[in-house]
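Peer 1: Below is the sequence, then the predicted model.
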Amino acid sequence: MATLEKLEWKREVEKLDKTELLLHAAKILNSTLELQELLDIILDLTCRVADSEVSLLLLKHRKSNNLHILTCKGEKKELPLRLGEGLIGWVAEHLVPVISNQPQADPRILKDLEIHLGTIGRSVLAVPILRRGKFLGVLEAINKKEDSGFADADRENLLILAEQVAVALDNSFLYRRVKEESLKKEVLLEIDRKLSSSLELEEVLEVILNSIRKIVDCDAAGIFLINKKTQEVERIEVVGYDLAVEADLNLKVGQGLVGFVAKTGEAMIVPDVRQDSRYVNARLETLSEIVAPIKLAGEVIGAFNLESDQLNAFDEEDLAQLKVFAHQAAISIERARLHRTAMEQKKTSQELSIARQIQLSFLPRKNPTVPGLDIAGTNIPSEQVGGDYYDFIPIIEHQTGLVIGDVSGKGVPAALIMASFRASLLAEIRNNYAIRTILRKVNRLLFESMERDNFVTAIYGVLDSAKKVFTFSNAGHNPPFLLRHKGEVEFLQQGGLALGILVDSSYQEKTITLKSGDLIVFYTDGVTEALNQEKQEFGQGRLIEVMKRGRSLPAGELLQAILEEVHEFSDGNRSDDITVVVVKCL
């Protein structure tokens, strides 16, 4: 987020009263997916919503038991605080909000923590941040600007903010994980490219060593090989060690942590080397270590070692990554056998795997149960994973949101756009805007975040099972077919342009009344554009005929009939995802 954009949203926030601020919080929080920018916004909003002098945000470290505490002064502090310690730690453990207007008499308050943070609490309000039952952190407001202390209304307001913060953090964490996975794949592919052009072992190992430090934080690293004649573990390539003690790195097999792994062939994580008698102190600053064997055809030929100046610095995810690199080192020692075509295939496979993981994480796990309606949906991916998306979104009693969309492009880029579209849509839905307003706001957010040749087609609507009506807006998507109980077919195409094309696109919405026997089929272009051997498209006409023949079937069976017709027509060949949603009025 640029400096000018930060100033703009801060100026916008300053114009809002507390009620308006809570209504606009989701929009503000979802204005960025970058975690550091989001944390600054969260801290600022916490102070404003709670009317406090200071705000704190607690996030649990994903590797250690330490808790990250950030203050509204913009200072990031990693404190040796555990669940249950201090008032903020108590809330993290018990997951209930707390108001303490006499903190000096509250035994849960840590005086050392107050000193460390540079503030003395006169009043404290803390609420947990929960997402789908999962603990993400704690919001804490310190020192109500009015001397009366925090009230129940402040607690309720901060809980409302915490719900929206949880959604924004969840989206940001997902975005960060996707970026990390993408970086890891790129680094592996870069290693392959460099290894294919080198025959020198030390040059190959240097490439691997420099690459792993890009994705696993460490302060020292080394690749060691076993000398078969002397049975010593010899240093081949290291970084971060003192030259004066490098002689200590040559060990017998079985000696030291590296020698132990070389002997047993088992990887290990040591959270505190001071507590492990096998550790050979070749580096005074080291507090934790991770070691993985290098194997070739089942034989240990060396070990890969990373060291850190922090306790508990490594986890199972780091170990898995280290094993991948250790395997790469073994292959490189005997000579890299992969060629350019294989590398390209691997890159494509990895990208598609990431894209599919993202896509699957967004799709509903089961069909909704809605009184008076029979609903079924499915997505069948192609080999080239596309950007199809559908979901059922509970809104309020008797109302269920239904969305189906298709992102231009394929692979990871399409999956990332889908993630942005989904996050924006859910954020705007929670603001209880009209459907046309939701699409207009999502369109602007996508326009500002996507390249100009990217766009999203989508339909978003709300099924009201009590009134038996469906209100929708179509943003450039393939028009769903409404087959009336008397046999007429209507195309649901009212709406506007695809999302992300023009910054100021507007959208219309339409409400249709559903009667018993009415049937709606939503679909993506993977259905109607499926080709047979003569390069003919399946088309809308064939889809409507399948609907008419199967109108008496339950929604799930009709959906299956559509898939079978498309499969038979295209002889099982698909170049695009297929997504179908069937809604039947009982």
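Peer 2: Nice, thanks for sending it over.

Peer 1: From now on I want contacts and neighbour counts done on CA atoms only, so please keep to that.
Peer 2: Fine.

Peer 1: From Pro394, how far off is Ala423?
Peer 2: With the distance defined as CA to CA, to the nearest Å, Ala423 ends up 15 Å from Pro394.

Peer 1: what about those two, which has more around it?
Peer 2: For Ala423 against Pro394, the residue with the higher neighbour count under other CA atoms under 10 Å is Ala423, and the figures read 19 against 14.

Peer 1: What's the local residue count around the residue lying closest to that one once chain neighbours are set aside?
Peer 2: Among residues not flanking Ala423 along the chain, Asn171 sits closest, at 6.6 Å (CA to CA, 6 or more residues apart in numbering). The number of residues packed near Asn171 is 22, by other CA under 10 Å.

Peer 1: quick one: secondary structure of Asn171?
Peer 2: helix (DSSP: H, G, I helix; E, B strand; the rest coil).

Peer 1: Below is structure B, check it against A:
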Amino acid sequence: MKPDPAAISPEATRFVSTLVEINHEITSILDLDELLQKIAELTNRIVPFDAFAIFLVDYEKQELYLRFAIGHPPDVVKNLRIKIGNGVTGTAAMERRIVVVDDVRTYPRYIEAVKNIRSELAVPLISQNRVVGVLDIQSPEPRYFREDQSRLLSLLASQIAIAIENARVYESERRNRELLALLYDISLDMGSTLQVDELVHKIAAAVKQKIDYHTFSIFLIEEKQGLLRPTFVIRSNKRENQKLVLPVGTGLIGTAAKLNTPLRIGDVTQDSRYLNVHTETRSELVVPLTSKGRVVGVVDLESTQVNYFTEYHERFLMTLASRIASALVNAELYERVADNERRMAREMKIAREIQRQLMPDEFPPIPALETAVLFKPVAQLGGDLYDWIQFDDGRLAIVLGDVAGKGAPAALYGALASGVIRTRAGRKYPPGQMLELVNKTLFQRPVEGQYIAVTYSIYEPKTRI
């Protein structure tokens, strides 16, 4: 038997109409912020409120956190977290039922979030047999909420929960797409430089795009000493010269490095491992930097807000960490190579100067002879050599030599040969005997792959021969 339409009350008709309208409006919205705003507007049509909030569940910590609120103080919105089972909302979440409190002054588990509240209504939002959050309404009037309002909100709760879950999935996918695009841009940006200081500036700026940190730090491990040293610290948007050195395993930073696991601390004052270096810090996120399975350092973010860092922040930083580690390892390797090249250049300059000092700039004046000399090695150092030794009887020994090869080995072997000749020259040996003695000396001190061709002649001014 069909119900008589005339027997259906106007209130029941309005009730069903409201349900259909609300269901249609909330299921068509995929942006979470827009959805929560719309839920608040529609709820206000059913139950006019002074304070409205939607709490979502932090499953890891078994807490409720404020995702959207109207009529709540800003500090409450930022910091309020309620353990499941505590307060009106926590009770609704734990017991999975609507909780109506006619007078909060008589409710022993009441948690005051808004001043001058007398009654409260909390509706659990359940999707696929899982509590995803709680819709909470508060009023300054005692016994404010009617049974029909509670019944209507109860019927809407499952639709609201499904809509929130759909919006969260959509938001997660959107964030993942944005994350991949950002990671690609960051990778290109980090790949554009091998200067460590410039690189960490780019990394800090990239992270700031997604996480509004107060302090950003990168610590690198000195493996031999087992210490973490700050490579780069930004605090309140300014570079800071941080001298803190931590043994691996000490503090939150050292612990993350030792365990090779990220640490997300909602309230550092409640964690015994925290070292109070920055007194304004309230929450911290530490992620180890690993390269080829080895922890090379950590990236550390600090915030002045309690519970600031989210699971998304942690996932973002963990995804970025491997790229940061590889970029830093490559930059450090480049810097070491560059330092070695600079050191070698300095040493080569000194060696070149020493080689020039070993060979005289000008010939001594010789009557009736015009002399000139030019030494220009192909490399920075060369194996060519020349020298002259003036005897006390007026004769002049002239030495020309060429070592096989080029560069430092040839220059050193040439210096050895030149030293042997100078040592023997004082005895004024004839050229043949001098070269024989030099040959024997070099043969007694062989250097693999090195040999030299030398001419040794003596000029007699009297005979001009």
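Peer 2: Nice, I can see it. In this text the structure is predicted, and so the values were computed from the model without any measurement.

Peer 1: returning to what we had before: can you find the partner of the residue nearest to Ala423 of structure 1 in structure 2?
Peer 2: Taking TM-score structural alignment as the alignment basis, one finds that Asn171 of structure 1 is matched in structure 2 by Asn166.

Peer 1: any idea how far Ser17 of structure 2 is from its match?
Peer 2: Taking CA to CA as the measure, Asn166 of structure 2 falls 24 Å from Ser17 of structure 2.

Peer 1: With Leu442 of structure 2 instead?
Peer 2: Going from Leu442 of structure 2 to Ser17 of structure 2 by CA to CA gives 109 Å.

Peer 1: Between those two, which is the more surrounded one?
Peer 2: Between Leu442 of structure 2 and Ser17, counted using other CA under 10 Å, Leu442 has the larger neighbour count: 16 against 12.

Peer 1: if I line the two up, what does Leu446 of structure 1 land on in structure 2?
Peer 2: In structure 2, no residue is paired with Leu446 of structure 1, using TM-score structural alignment.

Peer 1: any idea how far Leu446 of structure 1 is from Leu169 of structure 1?
Peer 2: 19 Å.

Peer 1: One more: His327 of structure 1?
Peer 2: As judged by CA to CA, His327 of structure 1 and Leu169 of structure 1 stand 35 Å apart.

Peer 1: can you check Ser123 of structure 1 too?
Peer 2: Between Ser123 of structure 1 and Leu169 of structure 1 the computed distance is 26 Å (CA to CA).

Peer 1: try Arg235 of structure 1
Peer 2: Distance from Arg235 of structure 1 to Leu169 of structure 1, counting by CA to CA: 43 Å.

Peer 1: If you count surrounding residues, which of the two has more?
Peer 2: When Arg235 of structure 1 and Leu169 are compared for neighbours, Leu169 comes out ahead with 23 against 19, by other CA under 10 Å.

Peer 1: tell me the contacts of that one?
Peer 2: Under the criterion of CA atoms under 8 Å, 6 or more residues apart in numbering, the contact list for Leu169 of structure 1 reads 35, 38.

Peer 1: for the one 3 residues further on, same thing?
Peer 2: Shown in contact with Ser172 of structure 1 (CA under 8 Å, 6+ apart): 33-35, 38.

Peer 1: Distance to Met268 of structure 1 added to those, as TSV?
Peer 2: Compiled in TSV, those are given as follows (distance: CA to CA, whole Å):
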residue	distance to Met268 of structure 1
Leu33	35
Glu34	33
Leu35	31
Leu38	35
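
Peer 1: Tell me the one of the residues you listed nearest Ala427 of structure 1?
Peer 2: The shortest distance between Ala427 of structure 1 and any of these, using CA to CA, involves Leu33 and amounts to 12.7 Å.

Peer 1: you'd agree Ile115 of structure 1 is in a helix?
Peer 2: Yes. According to three-state DSSP, the state of Ile115 of structure 1 is that of a helix.

Peer 1: so how many other residues sit close to it?
Peer 2: Taking other CA under 10 Å as the criterion, the count of residues near Ile115 of structure 1 is 10.

Peer 1: Tell me the spacing between it and Lys144 of structure 1.
Peer 2: Using CA to CA, Ile115 of structure 1 is found at 19 Å from Lys144 of structure 1.

Peer 1: Can you pull up the most central residue in structure 1?
Peer 2: For structure 1, the residue lying nearest the average C-alpha position, counting by CA atoms, centre = their mean, turns out to be Leu174 (1.1 Å).

Peer 1: Which strand or helix spans that one?
Peer 2: Taking DSSP states H and E as the definition, one finds Leu174 of structure 1 inside helix 152-195.

Peer 1: what about the helices in structure 2?
Peer 2: Under the criterion DSSP state H, structure 2 contains helices at 10-27, 32-46, 74-79, 87-95, 147-190, 196-208, 251-259, 311-358, 407-425, 431-444.
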